[in-house]
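Asker: sharing a model that was predicted from the sequence below.
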Amino acid sequence: MVDRTVIGSSPGSSRIAVVLPVFNGEEYLSAAVNSVLGQTFGDFELVIVDDGSTDRTGEILARIPDARLRVIRHPRNLGLVAALNAGIRNSGGEFIARMDADDICRPRRFERQVAFLE
């Protein structure tokens, strides 16, 4: 069993669970998160897995007041695969969308992807 802290609401029944693993991503994290929160398609949850960051990643995440955000914190870096698996296990979306801390979503990304998948 991996030690972790989960902050935020329990997994819901959103159409999309956005899983975003991050390790020391302070430089780009705010832009990545804001691009998700600014989507035209609003039925999503954002599950961020802070994989043992030692920079200001935790502080940045603590300043984001959005009910769709859930943060999972690993006390030490476990690697990308473990972070992704933790995010997926702690999500409740019908679909999974993958993001990295240095990615930017175009505003209609989820709207277009859900329309295609339907």
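Answerer: Alright, I've got the coordinates. Note that the coordinates shown come from a computational prediction; the quantities given were computed from them, not determined experimentally.
Asker: use CA for all of it now, contacts and neighbours both
Answerer: Fine.
Asker: now do stretch 34-52: distance to the chain's middle.
Answerer: Mean C-alpha position of stretch 34-52 versus that of the full chain (Cα atoms, centre = their mean, to the nearest Å) differs by 5 Å.
Asker: buried ones in that stretch?
Answerer: Under the neighbour-count criterion of 16 or more other Cα atoms under 10 Å, stretch 34-52 has 35-37, 39, 41, 44-52 buried.
Asker: same thing with stretch 105-117?
Answerer: Result for stretch 105-117 [16+ other Cα under 10 Å]: buried residues 105, 109-110.
Asker: test my guess that T57 contacts N24.
Answerer: Yes. Counting by Cα atoms under 8 Å, T57 touches N24, with 6.1 Å between them.
Asker: out of these two, which sits in the busier spot?
Answerer: T57 (21 against 18; other Cα atoms under 10 Å).
Asker: nearest residue to the more buried one other than its sequence neighbours?
Answerer: Once flanking residues are discounted, T57 sits nearest to E26: 4.9 Å by Cα to Cα, 6 or more residues apart in numbering.
Asker: how many neighbours does that neighbour have?
Answerer: The burial count for E26: 20, using other Cα under 10 Å.
Asker: farthest pair in the buried residues of stretch 34-52?
Answerer: Greatest spatial distance among the buried residues of stretch 34-52 (Cα to Cα): F41 and G52, at 30.4 Å.
Asker: starting at the chain centroid, how far to the strand or helix carrying F110?
Answerer: F110 is part of helix 109-117 when elements are defined by DSSP states H and E. The chain centre lies 18 Å from the centre of helix 109-117; the measure is Cα atoms, centre = their mean.
Asker: put this next to the previous one:
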Amino acid sequence: MEKDLVSIVMPCYNGKRFIGESIESVINQTYPKWELLIVDDGSTDDSINVIKHYQTDKRIKLIRQSNSGSAAARNNGIRRSKGQYLALLDSDDIWKPNFLEEQIRFMKEKSAICVYSSYAMINKNSKEILKPVKVKDKITSKDMESLNYIGCLTGLYDQSKHGKIFLKRN
């Protein structure tokens, strides 16, 4: 496990339309110590060629698998992750440039194992729609048993504390 490295797992299934913008939002992070594990889940569109275009950045790794669903793709990426921290980002989601830097700073200030944030929803033109999704200040494990309060794209987890945590497959 590499200290201070953020492993970002991005599942992709036919994500050609938006994945370039998602990848660029990672490349543009002010926090530079990351690896992006893109797990192609058997795409039948041109996603692979879009991803390969970005592989000039050695931090971006492509993993291919037959179509098994997003949980299996995420688990495949988690299994191969090398970072102390783990973040999940879907191939149609984007981060603001300071996302990782602020999350890690907050995590270290609070000695937290996991952090998360509110987020905005965007349309196909990357324009904010609806009201931002506001999260609770504190979420307990009991809260998480009843409802997933953490938006997938906002969570950051310290794997050095409790190891790798995998998603349940349906």
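Answerer: Cool, the structure landed. Everything numeric here is computed off the predicted structure, so don't read it as measured data.
Asker: TM-score for these two?
Answerer: The TM-score (TM-score structural alignment, normalised by the length of structure 1) is 0.87; 106 aligned residues with a Cα RMSD of 1.1 Å.
Asker: and the residue nearest to T57 of structure 1, what's its match in structure 2?
Answerer: Matched by TM-score structural alignment, E26 of structure 1 corresponds to K16 in structure 2.
Asker: my guess is that match contacts D46. True?
Answerer: Yes. K16 of structure 2 lies in contact with D46 (Cα under 8 Å); the separation is 5.8 Å.
Asker: sorry, back to before: for the buried residues of stretch 34-52 of structure 1, which one is nearest R89 of structure 1?
Answerer: V47 (10.1 Å).
Asker: could you confirm that closest one falls within a strand?
Answerer: Yes. Counting by DSSP: H, G, I helix; E, B strand; the rest coil, V47 of structure 1 is part of a strand.
Asker: let me see the contact set for the match of E26 of structure 1.
Answerer: Applying Cα atoms under 8 Å, 6 or more residues apart in numbering, we find K16 of structure 2 in contact with 45-48, 50.
Asker: pull the most distant pair out of those.
Answerer: Taking Cα to Cα, no two of the contacts of K16 of structure 2 sit farther apart than D45 and V50, at 10.1 Å.
Asker: what about those two, which has more around it?
Answerer: Neighbour count, other Cα under 10 Å: between D45 of structure 2 and V50, V50 has more, with 16 against 12.
Asker: which residues of structure 1 fall in strands?
Answerer: Remark: strands assigned in structure 1 by DSSP state E are 5-7, 16-22, 44-51, 69-74, 95-98.
Asker: out of those, nearest to I88 of structure 1?
Answerer: Judging those by Cα to Cα, what sits closest to I88 of structure 1 is strand 16-22, at 6.8 Å.
Asker: any idea how far the closest one is from the middle of the chain?
Answerer: 3 Å.
Asker: show me what that strand packs onto, helices and strands only.
Answerer: In terms of contacts (3 or more Cα pairs under 8 Å, 6 or more residues apart in numbering; DSSP states H and E), strand 16-22 of structure 1 is packed against strand 44-51, helix 80-89, strand 95-98.
Asker: residue in structure 1 matching G77 of structure 2?
Answerer: In structure 1, G77 of structure 2 lands on G87 (TM-score structural alignment).
Asker: that match: neighbouring residues, count only.
Answerer: 26.
Asker: ends of stretch 91-99 of structure 2, how far apart?
Answerer: 16 Å (Cα to Cα, to the nearest Å).
Asker: matching residues in structure 1 for that stretch?
Answerer: Against structure 1, stretch 91-99 of structure 2 falls on residues 101-109 (TM-score structural alignment).
Asker: residues contacting the residue lying farthest from the centre of structure 2?
Answerer: In structure 2, the residue that sits farthest from the middle, by Cα atoms, centre = their mean, is K142; the gap is 23.5 Å. For K142 of structure 2, no contacting residues are found, by Cα under 8 Å, 6+ apart.
Asker: in stretch 44-55 of structure 2, which residues are buried?
Answerer: Buried, per 16+ other Cα under 10 Å, within stretch 44-55 of structure 2: 47-48, 50-51, 54.
Asker: great, nothing more from me.
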